[in-house]
Structure formats: C-alpha cells, structure tokens
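# got a sequence here, can you build the structure:
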Amino acid sequence: MASDSSNSVRTPSPEPPLDPEGVTTDSLEALQSDGQRRILDIVDQLRRQGLNSLVELPQLVVVGDQSSGKSSVLEAITEIPFPRKENLCTRFATEIILRRNAIPSISTRITPDKGRTLDEQTKLRAFKRVITDFTELPRIIDQATNAMGLEEVGTSDKAFARDVLTVEISGPSRPQLTLVDLPGLIHAANKMQSEDDVKLIGDLVIEYMKNPRTIILAVISAKNDYANQIIIKHCKTIDPTGRRTLGIITKPDYLTEGSAYQQSWLDLAQNKDIHFDLGWHMVKNRSEDEGNKSFAQRNKSERQFFSTGKYDDLPNECKGIETLRSRLSNLLHNHLKTELPHLKTELSDKLSQTAKELQQLGVSRNTIAEQRMFLTDISQKINEILKAAIKGQYENDFFGPVNMKASVNSLENIRRFRAVVQHLNLEFSDQLLRAGHKYSIPAHKGKNSTTTGDNDKNAEAKEGHLALSQPIKMTRNEAIDWVHHVLERSRGLELPGNFNPLIISQLFWEQSSPWNEATLHHVDLVSSSCKTFVDIVLDEAAPKDIKDRLLDSCVDTALQASLKGAKEELAKIIQDKGRHPMTYNQVFTTKIQEQRKSKYAQIFSNLAKAASVSWTKEGTEVLETYIDPKKLDKDMEGGIEQNMDKFSAEDALDSQLAYYADALKFFINCVTTQVIERHLVDTLANNVFSPRTVAGMTDDQIRLLAAEAGEVTSLRNRLEVKKGILEKGLKIFREAMGGFS
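Alright, predicted model coming up:
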C-alpha cells in the first residue's frame, strides 16, 4: 500500500499483541494533549455515528506526487508498519483511524464510491475484516483490492478506485487520530497508467483537498525539482495562502551536501520560497537498507542525519518526525477548535432541513386509517390557510413578508390573497368607470363632465386587465344627433315631443357594450389567481406526490366547477343587463332633475345676458345694469325648441346618461359580490379540499390519494436514518463541547 518503491518485501514481526515495537514510542504521545484528546474524541464519535457521509469532518489528508514518500511519512507519524514491496502504490484512498481502547484490535472495512450501483455498494459495505496481527495487513489489502474489482496496474483500465478502505486500529497506547492516504498524483499517462487513471486520481485528490475542514499534508520529494511536482500547483490553486496546508519535504538524503540545490530546499523548508501560512517541514524516510529497522531506530537515524552539515543549522521546529508530530498536535488542536463550532452549526442546519423534508412527507401511511388521518391533517392545514387568506388575516408564517417592489397581485405577494382579490376588483371597477362606456358625452352644453368623470384620457389597461378601446368622444350636439337617429328609427305611438321608452334600452346597450368582454376577462383573471394561490398552498401543506394527486382528482375539478358557476352567474347578470332598463334608485331621478336644472339654469343665464341693459345715471359716473322684462319675454318665446324630435332626443340622452351611471355601479357590485366573491373566492375554503371532503371519501378513494409510493417509503427511511445520525451528532456536541475552551 505504501507509495514508495522498494526492492525487498518487508514483513514486520507481530506486536504482542499488536505493536511490532513492543510499545508505542514516547514520541507518539506528542500527538496527544489532554485538550486535544477531548476534541479528537468529539470528531471520533461523530465519525463513528456515520456523520462523515453527511458533513465534511475535520481530517488530515496526505497528498503528493507518485513515489514522493507519502506512505512512509504516514507510517512514521502513526508508527504503524504498512506492507511495502516492489512497484506497490496506493490505488485507493486509505483512511487510518487510530483509537484509544483498552482492548487492542485491527479492523478494516470499505466505504463504496457513491457512483457505484446499489448492488456493488451493498457488496462492498459487506467487506469487513478483523485481524490480530499487522502481518495479516497485506492479505487484507489484497482482498480489498480484489473486492473493488481492481487489477494489476498496467494490465487493465481498473487499476484505481474511488472507494475508501478504512483501517481502524485500537489499543491502550494509541492516540486518537484520523489520517487519509491518497493515491499519488501521476504526471502523465504511460503504458502502466492510462489517461483515465490520471484523471481519476487527480479528481479524487482535488476533491479531498477542497474540503475546507481538511488539513493538507502536501508531501514532495527532494529527488525531484519541487517546481515540477503537481501537488504544488494544486495547493496554490485550492489553498493559495496555505491557511490549511503544511508542506512536507522527504528524501533530503539524496541532496548533495553544500550544493546550491541543497540550499534551495533548505530555503523552502524555512518557508522562504513557496510560502504557506502553516509552513514547511523536512523529514528523512528510511533508506532501502533501513527497511527492517524499528521506529525507534528510524527516529534515531533521522536525528543523527539532521545534526550534521547544513541540516544542523535548520531550525529544529521544521525538521524531524518528532517535531512534526508536535506541530501536528498544535495544528490539529487549533484547527479543530476553530472548525467544530462551525460544524455544530452545520449539523443544526442540516437537522432542521431534514426535519422539514420529513414533515413534508407527512406521517407513515400504510393502513386506511393512517391514510385517512394523513389526508385529514393535510385538509385541515389547507383549510386553515385558505380561510385566513380569504379573511385577510395574515398571522400565519405561510403568508411571509410583503414584497414592496413587486405589484400587489404578483407571484411574490399572492400569498396575501384577500389583498390580491381586493386589488383586482378595484382595478376592474376603475377600468369600467374610465373606459366602460362606448361614447364619452358631456352631461350638458357648456360643461366638461362626462358619463365617467374626467378620466377618459387615462383609459389604458392596468397590468393583467383587458385593454379596452378608448371611448369615442362626442360633443353634446353630436350625442343629441346620435340619439335623434336612433329615435327616428325607433318611433312608436308616442305623441310629438315624447320618446319611446324602449329607446333608452337601445342607447344603454350600445353605450355599455364594452362591459361584457372586460368582465369575462376579469373573471378569468381572478380565477387564474385562485389557481396560482391554491397551488402555493398545496406546496406548503402537502408532499409533492400527494399534491399532484390532489390536483388531478380533487382540486382542479373544484376550481373548474367554481369557474363554471361564476360564468353561469355572470351570464345571468349580463342577461339581466339586456332587459329593458328598470330602477327604483332615487339617485336616478335626482340625477335627471340635476341635469334639467343645470340645463335650464344655463338657458336662463344666457337669456338674462341677452336681455341685460346698461346705462349711466345722469350726473354720475355709475354704470348700472338691469334686465329688460319685455326683451327677456320675447327671447324666451324665441328660445322654445320647435323641433320636437330634437327636444325628445335631448331628453332621452339625459335619461340614458342618468341610467348608465346608476346601472354601472350596480353592475360592478353584482360582478364583485355575486360572481367573484360568491363563486370564486368563498368556495375555496369549502370546495378545494376540506375535512368534509375527506370524510365523504370511500376507502378506495383514500387509498388512491394517500397510498405511499415505494420511492417515498425509501426516501422516508433515508431521511429518518439521516435525522437519527444528525441528532446523535448534536447530542455528542451537547455532552462534550463544553469540556474544552
């Protein structure tokens, strides 16, 4: 498994019971302070709960180019002998977990790559081995390699894998530590390693390095120019300041003493060239003829090497495996203290999200009773939201904040449904008042008031409403001519100077002709808003699979029935509008009297001006004006309208204008109350999906709606497992995080 090549096979003697040296060296204790043990214990417990599959846990990852000495560094840090033989390289990620336990043991397992099929994942998860001697480790690694389907390097395209082999080692003197050894980066494809191998290993290493909670131990070999080693490029890209990267230099014994090349490596070790915030460290691996030496002998040989030549001048804090352990100890402690609070927050957020997803799935529903209760709960929630929305009571969290930048009836604000309906009704009323009349006619000569006030120039449609044609402007005389033409073609048995009452119907029907199209569009607009709003309510109250079923079987049918009822009601109102005009509203007679009063007042004012005589009293400069009675009488006789048709046309026009104003207000009230409110809005709470609806369903209907699909059951089980893991993780934090500062 080691990434170093060797000409011999090293088989360490068994530890009694596990440690091949007899006991773990004292220097290994540098990895463990009391404070760090408590912190690492938290991470260890989180990892045992399976949280590493849900969140990124803090870890040490050993990375480097192929044959850079990675596995030898890992072996020296942990003092665990890994098998080494010729041409053996790391072909998959290997996670080494050291645990402090009274009973020594070595166990292995495989965590399959998520990209594998379910059958392959199940098979690999079943791989679990327990051994009692490190001499059995090569056999276990070979078995894991075969289980992953890997073949010899260079013989097939299955030489490397994204699966993870976990080697868990426990013992009373073991530190609590987790490190990951990754396959070495390949510079270029060759006959032994394909382009696919190069890409797979590169992707795998980068994926681990990108984890913001990973401390990167970047191993480079002094046998090769460091500027050419790929790992340096990846470190600069992924962690440009070296905030979480510690560079480790191996094989310094290959450097020529006193050379400029050696000095460049010594400068690098002192962080003078490529700068990492965490700095650099130099270690000496076992040479080929030191393969069978103990760890204590290895450490002694290294100390002797660094006490000679220029290495003696190298600061102690950046050379030697024992000092490296001390650096790692402090580094781990500080790193974990920083990351664990963030990790706890992430766990809380993920638990909240998982709980929400489970809540959206609802309770388990396998029996009819469970299914009926499930649907009843959904219907009650839907009913509560709909009732509150219709009444305009927005205390429920569902309604959320108001988006001031969006329009009232926009998708962002449609949750506040009563406000949307009121807004649409007011816009509809305003539209008919501004542009509901075909002709814009002054009420009487000399005045500018029209049938709808002074707003004809603003008759353009508001957003979402139908664009009505601009009313055709008429002068008073043009309007009288229009009525005169209609009157001539509608004459009955009425005496001269009177008009056929039926002419008011024809005038009104033509004047109000834009109402029908505008009203139908308004009904469709409100109905569309109802559908959009109900869809959002279902998103809130029902799981997606249930929502789709409710829409197909109940909700869409109810909404269509409401729209049909609304249009039938509107048809009756429009039919009533087509009847002969009839009103008992005193406003109508008042309006006619006001128009006649205004008309005669204008006539009298004109006559008075014409009959006015001015004179200056003799001996004074005072100008006096009076009305000449004879002239006034004569002018009044001449002012009598001789054309009976024109007289009756003007009278009919005034009656039509008065009736139109009265009918328009009545029509708007009928549409908004009898059509919009009665059929489209009020029916939402009772007809869409109410508890009464559920109570009236048969068992087959209940089953069809609420039966849980297999994928939903699987999703629920996964979420339940995930929720349990996250809850255990937070429990660990609650019990242990307060134990260190």
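# contacts, neighbours, all on C-alpha from now
Noted.
# could you pull out the helices for the stretch 501-650 of the chain?
Counting by DSSP state H, counting those that start in this stretch, one finds helices in the stretch 501-650 of the chain at the ranges 502-511, 515-541, 544-550, 556-577, 586-610, 629-638, 644-670.
# and for the stretch 251-400 of the chain?
Using DSSP H, counting those that start in this stretch, helices in the stretch 251-400 of the chain cover 260-269, 295-306, 321-361, 368-391.
# quick one: the third one to helix 515-541, angle?
Just to be clear, that refers to helix 321-361. Computed with axes from the mean of the first three to the mean of the last three CA atoms, to 10 degrees, the direction of helix 321-361 lies at 130 degrees from that of helix 515-541.
# show me what helix 321-361 is packed up against.
In terms of contacts (3 or more CA pairs under 8 Å, 6 or more residues apart in numbering; DSSP states H and E), helix 321-361 is packed against helix 34-48, helix 70-78, helix 710-736.
# how far is it from where the chain is centred?
Chain-centre distance of helix 321-361: 24 Å, with CA atoms, centre = their mean, to the nearest Å.
# just the shortest one next, same as before
Averaging C-alpha positions (CA atoms, centre = their mean) puts helix 260-269 51 Å from its chain's average.
# rewinding a little: among the helices and strands packed on helix 321-361, which is nearest Glu427?
helix 710-736 (44.7 Å; CA to CA).
# for that closest one, buried residues please.
Arg716, Leu719, Lys722, Lys723, Ile725, Leu726, Glu727, Lys728, Gly729, Leu730, Ile732, Phe733 (16 or more other CA atoms under 10 Å).
# now stretch 586-596
Phe588, Lys591, Ile592, Gln595.
# so which residues of the stretch 51-200 of the chain form strands?
In the stretch 51-200 of the chain, the strands defined using DSSP state E, counting those that start in this stretch lie at 59-64, 93-100, 105-111, 128-131, 164-171, 177-181.
# mind putting these into JSON lines with distance to Lys284?
Listed next are the strands of the stretch 51-200 of the chain as JSON lines, based on distance: least, CA to CA, whole Å:
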{"stretch": "strand 59-64", "distance to Lys284": "16"}
{"stretch": "strand 93-100", "distance to Lys284": "22"}
{"stretch": "strand 105-111", "distance to Lys284": "28"}
{"stretch": "strand 128-131", "distance to Lys284": "30"}
{"stretch": "strand 164-171", "distance to Lys284": "25"}
{"stretch": "strand 177-181", "distance to Lys284": "18"}
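# before we go on, could you also do this sequence so I can check it against the first one:
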Amino acid sequence: MANTKGKSEKATRTKSRKRISTTESSTPPVSIRKTHRKTRSSTSFVDPHLAEKIDKLLACGVGNDVNLPQLVVVGQQSSGKSSVLEGLTSLPFPRDSGLCTRFATQITFRRDVISSVNASITPGKNTSPEHQAKVKAWSREMAEFDTDIFAQVMAEANEIMGVGPHADGHQSAFSKDVFNLVITGPEEGHFSVIDVPGRFKRTETGVTTKDDIAMVEEMVYGYMKNPRTIMLVVVPCNTDIATQDIIEKAEEVDPLGQRTLGILTKPDLIDRGAESAIVDIMEGRKHQLALGWHLLRNPGQADLLRKDGSRSRSSEESIFFETKSPWNLLGSDKVGVESLLIRLQDLLEGHLQREFPKVKQDIRQKLTNVENQLQSLGPKRQTLMEQTHYLSQTATTYRDIAEAARSGHYAQNALLQDERLRLATIVVSRSDIFAKDMGTFGQAFSFNKDEAEGDTEDDQDPYRPTHSSGPALRPPGVIREQARMANVSPPIEEQYFSRSIDTPLEIADLVSPPMVLNDDDLEQDDAWVSKLWHSTRGYEMGTFQSHLIGDMMQRQAKKWRIISMGYVSDIICAVHHFITSVLTSLVVGERSRSALQSLLMESLKVYYANAFRQTDYLVDMDLKGPPVTHDPAFSSHLETLRQARVREQVAGKAMRDSNNQMVVRLQDLSGIRHISNEQHTIREIHDVLRAYYTVALTRFVDGIRRHVIDHILIVGPESPLKLFSPLFVSSLMPAQVQRIGDEEPKIRVRRQALEQQIQRLAEGKRILQ
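The predicted structure is shown next:
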C-alpha cells in the first residue's frame, strides 16, 4: 500500500519537474528536486529562519571560530558513506577508482523562488593569506547539474585547493578547505549536511602518505568533537562492528551518545547467519546509542548503471526491506532513506532550537576576546608614519606611567599594581633602610658609650651613631646568594649586606656587587682616639692640630662609600627594572623591545654612571675635604657632650635641696678630680669628632637621597625615567624608527589572522541580528 502511494506521488511530481539546466548533456541532467524531498515540499527539515542563519554562518567561515550546529557524515573508507550522502541529498556524486572525498563538503539546501546551484570554497583555518585569497575568489554557478558536471566542478575544486600532484613533485591528497554546494529552489527544504573524508589506516603508494592519514584523522576528529555536531556514524554490516574504531571515536567525544546516530549499511552483503547480530544492534541489545541506529541499503552496481529511471533508490530500498528477512521484521521507522529523513527532521529541529541561543552568545564573547587580542598587538605599524605614531604613543603612555609611579598615584595604571613597579614606595622604604644602616654600620669605631647614655631624649638625633648588636636590615636569601657568588664570607647575623634589591643581568657590571660589613671591630672606648692623637701630635700645648679631625673622619667614615654605593645600586636596579618591565608590557614583539632597549641602554649607562660619580663626589667631600660646617647643630651637639662630662664629674657630689632638686655646693667643686692635659685633649678630640660626625652623617644621608636618588635618578630633568619620551622618538633617524617600530613577521601574520577572524565574527554577529 505504502509502495503504491509512493509511486503515485512520484508520477505526479515527475510531470511538474523542471530542470535547472537549459543545455543538453551526454548524461541526462538530474533535477535537484528529488522525490523524497518533494514529499515534504510543504514543510522544512528545520525552522527556515534558523537554518538559513546557520548556513550563512558556515558559509562565511564562522565555524572556524565557534562551534556551530551541524550534521556530519563520518565513517571509514568504503563504509558506504558516499551512498548515505547521496540518499540524503539525491545528488549525483561522481565515482572513480581513486579517493572520492579529499576534503570536507558542505551541501546546503535552501528554499527560494529562484532555482540555482552554486559552488564555492571556504578556506581552511590557519591557511596562508595567498591561499585564502585564491580559494575565496573561486566560485561556480551551474545552469544544469548532472554527474559529469558535478565531476568537472569537483575536479576544478581539487585544483584550486591544491589537491593532487604539484610542479615540485609534491603530492597533496587532502585539503583542509571546505567545498560548499548551495542548492536553492522553491521546492527545496532547509537542510544542510557535511561530508568529510573517510578515515583509513593504510597508505597507497604515490597517492597517500602517513601524513595524509594523520591529516584526515585530525580533520574528522575536529568535526566530531564539536559538541554541537550531530554525527551520522556510518558502519557497514558486512564487517565486525566491534572492530570499527569510528564507534570508539564517537563514544570518546560523545560518551552519552546524545548526538550520535548510527547508520548501518550494506545489509544485502552480509554473510548468511550474521543477520542476528545486526538485528540485536537495531533492537538496542548491543552497542546502544541514545539516538539509536538506522539501517540503509546502498544501491548496487546494477542500480547505478540503470539509466532508464524505471526504479528509484527509494523503491529498490522499500522492496528490499519489505521482502527480505529478517529486515522485514524491523520497524519501518528504522530502515530506509525516507524514514531516516523523517528522523533527522525531528532531530535537527530540536537541536537547532536548543543550540541557537548558545551560538549567539559564543559569537559575541569570541568577538570581544579576539578584539582584545588584536588590541594587545597595538596599532598597526607597517609604514614609517604608522611606526613613528606608534612609538610616540608608546612613549606618551610610558611617560604617564612613570609619572604615576614617581608620585605614588598607583591607581592610575593597572601595571602599578605590581609592587615591584611602585617606585615611590621602593625609594622611600630603601632610603629609610639606608639612613638606619648608616647610623648603625657607618662608623668604623664606636664613640664612648658612657657619654652617649648621658644624652637626653630631646637631644638625640635620628641618625646618631650608636653601637648595635645586630644589623638594621636582614638581607633576603637572594642577596645572601649573591654575596656567596661574589666570594664574600658566609652571611652571619653580625654582618651587614650592602645590597637588598636584585640586579638585572644587563647592568650587573655597572652596579656595586653585594658586600659584607662586620660590626664586631667597634671599640667601646676612646682608646682609638688616643692612638690617633699620639701618632700625629706636634708642638701644640693643651690642644690638637686642626687637620686631626679630618684624618679621624676619614677613618671613622670609611664604610660610607660601601653603604652608599649599595644604596644607589639598589635604586638603579629598581629604576632599571621599572623601565624594562613597563617597556616589555607596552612594546609588542621581542625584536622591537630588544631594539628599543638596546638603543636606550647606551644613554642609561651614562645616567647610571653619573649617579655613581655624584655619590663618589659626596663621599669624597666628607672624607677627603676639610671638616667644615655652619650647622648650628654642631655647636649644640658639642655643648651637650661637654655638659655630659661635667655632669659625670659632679654627679658624686650632688645632693637634693629643699625643692628636691639635685644641686652641687660650690665648695664641693674643689674636690673634683682634675685630669691631665693629655686626657683633656683626647676627650675634646673625641667630643668634637663625635659632634661633627653626627652633623656630617645627617648631611651626607640627606645629600645622597636628595642629590643622587631624587634629582639624578628619579625626578630630575636628566632622570633615566624620562629618557624614553616623545622628544626622544622625534630625534630618531628613519632607519632607527623602522628597526624599533616595524612589526615582526609573526605579529603581522597574527594581526592579519585576527583581523580576518574579527571580520568573520562581525559578519556572523550581523547575520544573527
């Protein structure tokens, strides 16, 4: 009954069938509108609106960027895959003795008032720009469409894609490009299916290689792993299903089987007695899939040679499944192309409805992500004008970041969230350590501890030299390691390390290496003053020579150079790290960064050397020059020390008066033990030197901080932080601008790929609006 109805419908459709072609061919052209499609001319496989949008997304290459819902036919070679595709599309696929499917083929049917057949090629992902331009320029619009014309068009596509032998002797058996065939007509339903090359395990001499096997495997797997792909997995009945690893691949990417529909082919070729195994699969007793299995009979060679059209594939298939046992016992909804199309209609409808909103969201997110990637490459810089503009903009941005880092306005740029780039904080913190280190370790000999205890709290200076039992700064492990590499003594608690900031390798030969200072050689009394005075005394009576304080100052402050050089070296390292880190973030491309830093380095070396030169100058002023000061604090300190000695002498004669104040009677002063002229001179030298050292220390610490650190290295007009600027860029020669600003080849390629990706995604976004 069903068969009679099918024949009646076919006769009706045949009368009204129109050909697309208007020319004759040796083989009668095959109409694009096939019987099984016309039976559903009043309906569509899926929502035409959604299907058309997905087809357009695939056509413009968005499938390279986001996962799109698609129907893909996969299987081993010789599994009957091409025959399944013919059954779904009713297209006259060419057949030859070689490999038929050498690239992915997307066949799209669209309902339109105009009938047409158009062929085009979508370039594969990551192919060269030249190849992409070549394949995009190729297209064919066919007035008629039969096996010969299809074969001719496929041969052209092979040549355009580069499939086949090359002039250099190289053979390409497969291509990553996608061949698109779009068929429109008033009676076409909205349907799209993708055919991919059949998987194979053995090479064919002169035709395929192991690389081809890997390429096909990657291509097929790429389609299968798309979570929005519905897979028609084709397996021939006349093979052991358990040995078909295409099933294993499908289970790997779709473990729940929710998007895998198994297609069994060639039931007419199965060995007698093996039918029960296929029936078990069809009935769900073996190799279960959530979407189930479907059984098709491929046309035999006799069917392919029959040209009188007396029987259609559908008719032959219907007769087979109605008359042959045990296939006639299977449900009609599980056998034949006609019922397969009905199953696919329901399957695709629900699939597109679920996935379409996700596709829109993915395209928006992907477009934003790719635009950010393109932005991270900076502006295009392929001409001298573009390169100059790019460098000027980069210099302006760098200048703003450097100013924010110097002023402590870290919220102005995200880079400054890195604590190692917070220059203001680093300078202040390291300067505090420097001041404390100078007070603790700067003196070669300790001043008399007893007199120090006589000072009042108000008289104490923040940098007043006092002996300490431990260092003011405990160096980090990396500094200890640097000290070990510099062949200094193993670090111990009583040692001071002159460095506390890591040294960039490129300036390691410019800065002071880590050095260790001990404080265990400090003498606790004024014996050292006595020794120095006795070794330099002359004919003076009850006094000392003026140059003696200068000589003693040189010995007492001999550690200042090491400590200050370590301090300046640390700040230089911090500044250099800042410059290189910010430029690394702003300048795109290793070659450009290297060229710019190499050009800057020559000037930076001069700036750094100037900082050390000025540090030496300030040290020499105090150590080699005469001791001179106009600071009132000198007199104040000296008077305090002298009063302390007087208080020490009369302390034993003191008593309390009626007001509970400590007083000394005048008559008791005559009982104070007098000291010799020599002792008096030594004490006077001690107190003068101590008062002067205290004033000089404060002056020196402030001088190093203000003159060297702040003015020369951080905020002054010749600060290395100000070297890279728009003015610096304007002074460059054109060759220098090109060497620094030109894009690296890999960046150009990356930029072009991102621009093409943005173009595709933007078009996809427009399609989905």
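# picking that back up, distance to His484 of the first structure added to the helices of the stretch 251-400 of the first structure, as JSON lines?
Formatted as JSON lines, the helices of the stretch 251-400 of the first structure follow (distance: least, CA to CA, whole Å):
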{"stretch": "helix 260-269", "distance to His484 of the first structure": "106"}
{"stretch": "helix 295-306", "distance to His484 of the first structure": "119"}
{"stretch": "helix 321-361", "distance to His484 of the first structure": "69"}
{"stretch": "helix 368-391", "distance to His484 of the first structure": "49"}
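# out of those helices, which one sits most buried?
Among those, helix 368-391 has the highest mean neighbour count (mean count of other CA atoms under 10 Å), at a mean of 20.
# what does the helix or strand that that helix is followed by rub up against?
Using DSSP states H and E, the helix or strand that follows helix 368-391 of the first structure in sequence is helix 417-435. Contacts with helix 417-435 of the first structure, where a contact means CA atoms under 8 Å, 6 or more residues apart in numbering, come from 389-392, 408-409, 413-414, 452-453, 455-456, 458-459, 461-462, 465, 468-471, 515, 518-519, 522, 526, 533, 664, 668, 672.
# do stretch 445-459 of the second structure as well
Here stretch 445-459 of the second structure has contacts from 465-467, 521-526, 528, 556, 637, 640-641, 644-645, 686, 690, using CA under 8 Å, 6+ apart.
# isn't Tyr261 of the first structure up against Leu255?
Yes - Tyr261 of the first structure lies in contact with Leu255 (CA atoms under 8 Å); the separation is 7.4 Å.
# of all the helices of the stretch 501-650 of the first structure, which one is nearest Pro138 of the first structure?
Short answer: helix 544-550, nearest of these by CA to CA, at 50.6 Å.
# now do Lys457 of the first structure against Asp545 of the first structure, distance only.
Look at Lys457 of the first structure and Asp545 of the first structure: by CA to CA, to the nearest Å, they are 51 Å apart.
# in terms of packing, which of these two has more residues around it?
Asp545 (14 against 10; other CA atoms under 10 Å).
# give the contact list for that one.
Here Asp545 of the first structure is in contact with no residue (CA under 8 Å, 6+ apart).
# can you pull the contacts of the residue lying farthest from the centre of the second structure?
Using CA atoms, centre = their mean, the residue of the second structure lying farthest from its centre is Gln667. It sits 87.8 Å away. Counting by CA under 8 Å, 6+ apart, Gln667 of the second structure touches no other residue.
# how much space between it and Phe200 of the second structure?
From Gln667 of the second structure to Phe200 of the second structure the distance is 122 Å (CA to CA).
# what does Phe700 of the second structure give?
82 Å.
# of those two, give the one with the bigger neighbour count.
A side-by-side neighbour count of Phe700 of the second structure and Phe200, using other CA under 10 Å, places Phe700 first with 21 against 15.
# trace that one over to the first structure, please.
Structural correspondence for Phe700 of the second structure with respect to the first structure (TM-score structural alignment): Phe667.
# check Leu367 of the second structure too.
Match for Leu367 of the second structure (TM-score structural alignment): Leu351.
# from the centroid of the first structure, which residue is nearest?
Gln353 (11.8 Å).
# a markdown table please, covering the helices and strands packed on helix 321-361 of the first structure and showing distance to Glu569 of the first structure.
Shown next, in a markdown table, are those (distance: least, CA to CA, whole Å):
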| stretch | distance to Glu569 of the first structure |
| --- | --- |
| helix 34-48 | 65 |
| helix 70-78 | 82 |
| helix 710-736 | 43 |
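# of all those helices, which lies closest to Val164 of the first structure?
helix 34-48 (14.2 Å).
# where does Thr237 of the first structure sit, in terms of helix or strand?
With DSSP H and E as the criterion, Thr237 of the first structure is inside helix 230-238.
# now Val234 of the second structure
strand 229-236.
# whereabouts in the first structure does that strand align?
Counting by TM-score structural alignment, strand 229-236 of the second structure corresponds to residues 214-221.
# quick one: contacts for the alignment partner in the second structure of Arg100 of the first structure?
Alignment note: Arg100 of the first structure maps to Arg111 in the second structure; criterion TM-score structural alignment. Arg111 of the second structure makes contact with Thr184, Gly185, Pro186, Glu187, Glu188, Gly189, His190 under the criterion CA under 8 Å, 6+ apart.
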